[in-house]
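[1] here's my sequence, what's the structure:
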Amino acid sequence: MTAAVFDHDGPWTEEEYLSLGETSQRVELFDGSLHVTPAPTPRHQRISRKLGNILEPAAEAVGLELLEAVNVRLRPGRVPIPDLVVTNPVDLDDPNVEAHEVRLVCEIISPSNAATDKVLKMHYYAAAGIDWYLLVEQDSGALRLYHRRHAHYVEHSAVKRGEVLELTEPVQATVRPEDLVP
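    Model prediction:
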């Protein structure tokens, strides 16, 4: 992949992006530019697995899917890879999940890319019409749930250690920060 990335001239098309194939790094496409991040830390992955373990049965109970680290096409040429998504049933062999199929998107904030998750992706997800956005702070496990109002998110609830986040849409689930972060 390295040679393909560094030898490339000009903006990236979605077709060129998809031709990179699977990589050990998270490679996202934002309006012709690649955003490459190293593999997540063990702490990040533990939080993702624990949260996924809570959300998956809740999603299945209402006929939805929980998917981890998949391409989500927000619009042509804009393809992030969220940590977790709850979607309508989708074609599991399609390289992209379309934004209109995503009901909840979850990002675990890494210290190295906090601005991307809190600003850039938040704006892009809302503009694409994804109704719910859940942010998890890696260090504390604090949770912030946002609901889309028009083209922006507004905070629906925020919890820290010792408190409980009760999700009622698009799934019903109870999340405690101490269950996610050791």
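[2] only C-alpha atoms from now on, for both contacts and neighbour counts.
    Fine.
[3] contacts only, for the residue nearest the centre of the chain.
    Centroid-nearest residue in the chain: Pro82, 2.2 Å away (criterion: Cα atoms, centre = their mean). Residues counted as contacts of Pro82 (Cα atoms under 8 Å, 6 or more residues apart in numbering) are Glu68, Ala69, Val70, Asn71, Val72, Val105, Cys106, Glu107.
[4] and if you look at His123?
    Contact criterion Cα under 8 Å, 6+ apart gives His152, Tyr153 as the residues in contact with His123.
[5] how far away from the center of its chain is the helix or strand hosting it?
    Taking DSSP states H and E as the criterion, the element that holds His123 is helix 121-127. Shown here is helix 121-127, whose average C-alpha point lies 11 Å from the average C-alpha point of the whole chain (Cα atoms, centre = their mean, to the nearest Å).
[6] and whichever helix or strand comes after that helix, what other elements does it pack with?
    On the C-terminal side of helix 121-127, the nearest following helix or strand under DSSP H and E is strand 132-137. Packing contacts for strand 132-137, counted by 3 or more Cα pairs under 8 Å, 6 or more residues apart in numbering; DSSP states H and E, involve strand 102-109, strand 143-149.
[7] I have a second one here; can you model it like the first so I can compare?
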Amino acid sequence: MTAPVFGHGGPWTEEEYLALGDTPERVELFDGSLFVTPAPTPRHQRVARLLANALEPGADAAGLHVHEAVNVRLKPGRMPIPDVVVTGEIDFDEPVVDAASVKLVCEIISPGNAAADRVLKMHYYAEAGIGWYLLVEQDTGALHLHRLEGRHYVEHSVTKPGGTLRLTAPVLAEISPEALLPRR
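    Here you go, the predicted model:
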């Protein structure tokens, strides 16, 4: 018999989740259950940083902020850690960003959790009313931009290598898939 993760049994509360503090794994909370994944690879982290860098000038001009790997409360008990988010005004000292402040959420698709990013998180982000969702394929840099229509996302654009994503909302930005990939 294996011990429960982090020595805890049963559903997790937000307070218990936040009390975990820093862990070597990425730990997210979904309706009382923890979703634990290994720390991201250097490729994943480079893509996240370059994506955040590409969004920063447009966010600054729009009076918005870009953050990497922060807790986002979609609703009580549902707290993912998106790779990159663009927000309005937030309290920079709080450990959690409320979904109502998030304008754009970005996930870099990892081979081990592609279904979570493409299905589970997409559904949860839409249900929370986040206007834009950007999925990045970390192997090719392809960019899949979705916009919220009602309570569901619809594909707004797909940008493959050789193309350029031209964001007009919630920030102005041009992003080339190749610019997100590590130099060979």
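[8] put one on top of the other, what's the TM-score?
    Once the chains are overlaid, their TM-score stands at 0.96 when taken by TM-score structural alignment, normalised by the length of the first structure; 180 aligned residues with a Cα RMSD of 1.1 Å.
[9] circling back to that earlier point, got the contacts of Pro82 of the first structure as JSON lines, with neighbour count and distance to His152 of the first structure columns?
    Compiled in JSON lines, the contacts of Pro82 of the first structure are given as follows (neighbours: other Cα atoms under 10 Å; distance: Cα to Cα, whole Å):
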{"residue": "Glu68", "neighbour count": "16", "distance to His152 of the first structure": "24"}
{"residue": "Ala69", "neighbour count": "15", "distance to His152 of the first structure": "23"}
{"residue": "Val70", "neighbour count": "17", "distance to His152 of the first structure": "23"}
{"residue": "Asn71", "neighbour count": "22", "distance to His152 of the first structure": "22"}
{"residue": "Val72", "neighbour count": "23", "distance to His152 of the first structure": "18"}
{"residue": "Val105", "neighbour count": "26", "distance to His152 of the first structure": "14"}
{"residue": "Cys106", "neighbour count": "23", "distance to His152 of the first structure": "16"}
{"residue": "Glu107", "neighbour count": "24", "distance to His152 of the first structure": "17"}
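[10] overlap between those residues and the second structure?
    Checked against the second structure using both residues aligned by TM-score structural alignment, their matches' Cα atoms under 8 Å, these keep these contacts: Glu68, Ala69, Val70, Asn71, Val72, Val105, Cys106, Glu107.
[11] and the residue nearest to Leu145 of the first structure when sequence neighbours are not counted, how many neighbours?
    Once flanking residues are discounted, Leu145 of the first structure sits nearest to Leu134: 4.5 Å by Cα to Cα, 6 or more residues apart in numbering. Each residue near Leu134 of the first structure was counted by other Cα atoms under 10 Å, and the total is 21.
[12] so which residues of the first structure form helices?
    With DSSP state H as the criterion, the first structure has helices at 2-6, 14-19, 42-61, 114-115, 121-127, 177-180.
[13] average distance between the longest one and the second structure?
    By that I understand helix 42-61 of the first structure. Once superposed with the second structure, the aligned residues differ from helix 42-61 of the first structure by a mean of 0.8 Å; criterion: mean Cα distance after the TM-score superposition for the first structure.
[14] that helix: which residues count as buried?
    With burial defined by 16 or more other Cα atoms under 10 Å, the residues of helix 42-61 of the first structure counted as buried are His44, Ile47, Ser48, Arg49, Leu51, Gly52, Ile54, Leu55, Glu56, Pro57, Ala58, Ala59.
[15] residues contacting the equivalent of the fourth one over in the second structure?
    The pairwise alignment with the second structure assigns Arg49 of the first structure to Arg49, based on TM-score structural alignment. Arg49 of the second structure makes contact with Glu68, according to Cα under 8 Å, 6+ apart.
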